[in-house]
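# I'd like to go over a predicted model; first the sequence, then the structure.
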Amino acid sequence: MKLYIGNTITTVTTIMTIILLGFVGYSICNRNIITFWGRRTLLLFVLGLVICCLAATRDGLDQTIQNAIDGSCTQGLFSLVSIPTMIGCIGAAMIIVAFIATPITKSQHMREIWFYVMSSGILLKVVVIEISRILHNL
């Protein structure tokens, strides 16, 4: 339980991740009545970006980068070259591509598809990082 409600950053990250997953689930379940997919994609991007920043703080990514640069501090939870970090970069690339492509796209159907691409990137990051955190703390 300490993994998810250990301190303020961890608690806020957990709550916001649950809200994000609920938003994605709600959007998928009600896809037939949603008319503005671009707005949903923007909200998903902003919420995902905030959660990503909080999770990076929670997991000590700044310490990992500082350790790789000059070794002046201990590294964070994951090393700089690790499977969670690499898969996180793949998820981030999916999110960025979808964010750039959504306003360019003219039809709502294509914006819906880009919403799913962005959702997939976010879910990939969440699942891999959370499983890695659990395995790291066993």
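It's in.
# contacts and neighbour counts: CA atoms only from here.
OK.
# tell me which residues of stretch 126-138 are tucked away?
Residues of stretch 126-138 classed as buried by neighbour count (16 or more other Cα atoms under 10 Å): 126, 128, 129, 133.
# Below is structure B, check it against A:
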Amino acid sequence: MSTYFTEDHEWIRVDGDTGAVGISAYAAKALGDVVFVELPDVGTEFDKGDEAAVVESVKAASEVYTPVGGEVVEVNAALEDAPETVNASPDGEGWFLKIKIADADELSTLMDEAKYKAYCADL
């Protein structure tokens, strides 16, 4: 499995032709305590960069954008009852959705973990 990051602090962990999408620990910390998550419906199709989910914290509401285009094949329904999981495990159990990747070439426009860490260090 490979993990890629966007400049908007989303990540996608790719396993075959599917990727789990979430927000980075950097984003989760910046948001503060997450109190609500709105997820898309399974079967929804998105283009790269589309708004796919909304996360609300005590500080603000933020959109979660798709790092690549594709069709939602699963959502993390556990977040509806336990949105704080996004803070507790942003790069693990706090994932938002899984997407069947339409065009794997779009992954080449994203950052690997080393580049993402360097990107965050400059913020």
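Sure, I can see it. Keep in mind that this is a model prediction, so the values were computed, not measured.
# what's the TM between chain one and chain two?
TM-score of the superposed chains, computed with TM-score structural alignment, normalised by the length of structure 2, equals 0.31; 63 aligned residues with a Cα RMSD of 4.3 Å.
# re the thing from before, so which of the buried residues of stretch 126-138 of structure 1 is the closest to residue 93 of structure 1?
Nearest to residue 93 of structure 1 among the buried residues of stretch 126-138 of structure 1: residue 126, at 14.4 Å, using Cα to Cα.
# Tell me how many other residues surround residue 28 of structure 1.
15 (other Cα atoms under 10 Å).
# quick one: it and residue 130 of structure 1, what's the gap?
22 Å (Cα to Cα, to the nearest Å).
# now swap in residue 68 of structure 1 and tell me
23 Å.
# and what of residue 89 of structure 1?
15 Å.
# can you check residue 98 of structure 1 too?
For residue 98 of structure 1 relative to residue 130 of structure 1 (Cα to Cα), the value is 23 Å.
# Next: residue 113 of structure 1.
26 Å.
# same thing with residue 55 of structure 1?
10 Å.
# Then residue 116 of structure 1?
21 Å.
# Excluding chain neighbours, what is closest to the residue positioned nearest the centre of structure 1?
Nearest to the geometric centre of structure 1 sits residue 122, at 4.2 Å (Cα atoms, centre = their mean). Counting by Cα to Cα, 6 or more residues apart in numbering, residue 91 is the residue found nearest to residue 122 of structure 1 once chain neighbours are left out, at 6.2 Å.
# CSV for the buried residues of stretch 126-138 of structure 1, including distance to residue 14 of structure 1 and secondary structure?
Shown next, in CSV, are those (distance: Cα to Cα, whole Å; DSSP: H, G, I helix; E, B strand; the rest coil):
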residue, distance to residue 14 of structure 1, secondary structure
126, 11, helix
128, 15, helix
129, 12, helix
133, 13, helix
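# and which of those is nearest to residue 42 of structure 1?
residue 126 (18.5 Å).
# so how far is residue 89 of structure 1 from that closest one?
Relative to residue 89 of structure 1, and taking Cα to Cα, residue 126 of structure 1 is found at 12 Å.
# And for residue 8 of structure 1?
Taking Cα to Cα, one finds residue 8 of structure 1 at 26 Å from residue 89 of structure 1.
# Which one's more surrounded, the two?
residue 89 (14 against 11).
# What distance do you get for that one to residue 96 of structure 1?
10 Å.
# Next: residue 54 of structure 1.
Noted for residue 54 of structure 1: a distance of 18 Å to residue 96 of structure 1, by Cα to Cα.
# And those two? Which one has more around it.
Shown here are residue 54 of structure 1 and residue 96; by other Cα under 10 Å, residue 54 has more neighbours (18 against 14).
# Would you mind listing the buried residues in the helix or strand hosting the more buried one?
Residue 54 of structure 1 is part of helix 37-58 when elements are defined by DSSP states H and E. Buried residues in helix 37-58 of structure 1, defined by neighbour count with 16+ other Cα under 10 Å: 37-38, 40-41, 44-45, 47-48, 51-52, 54-58.
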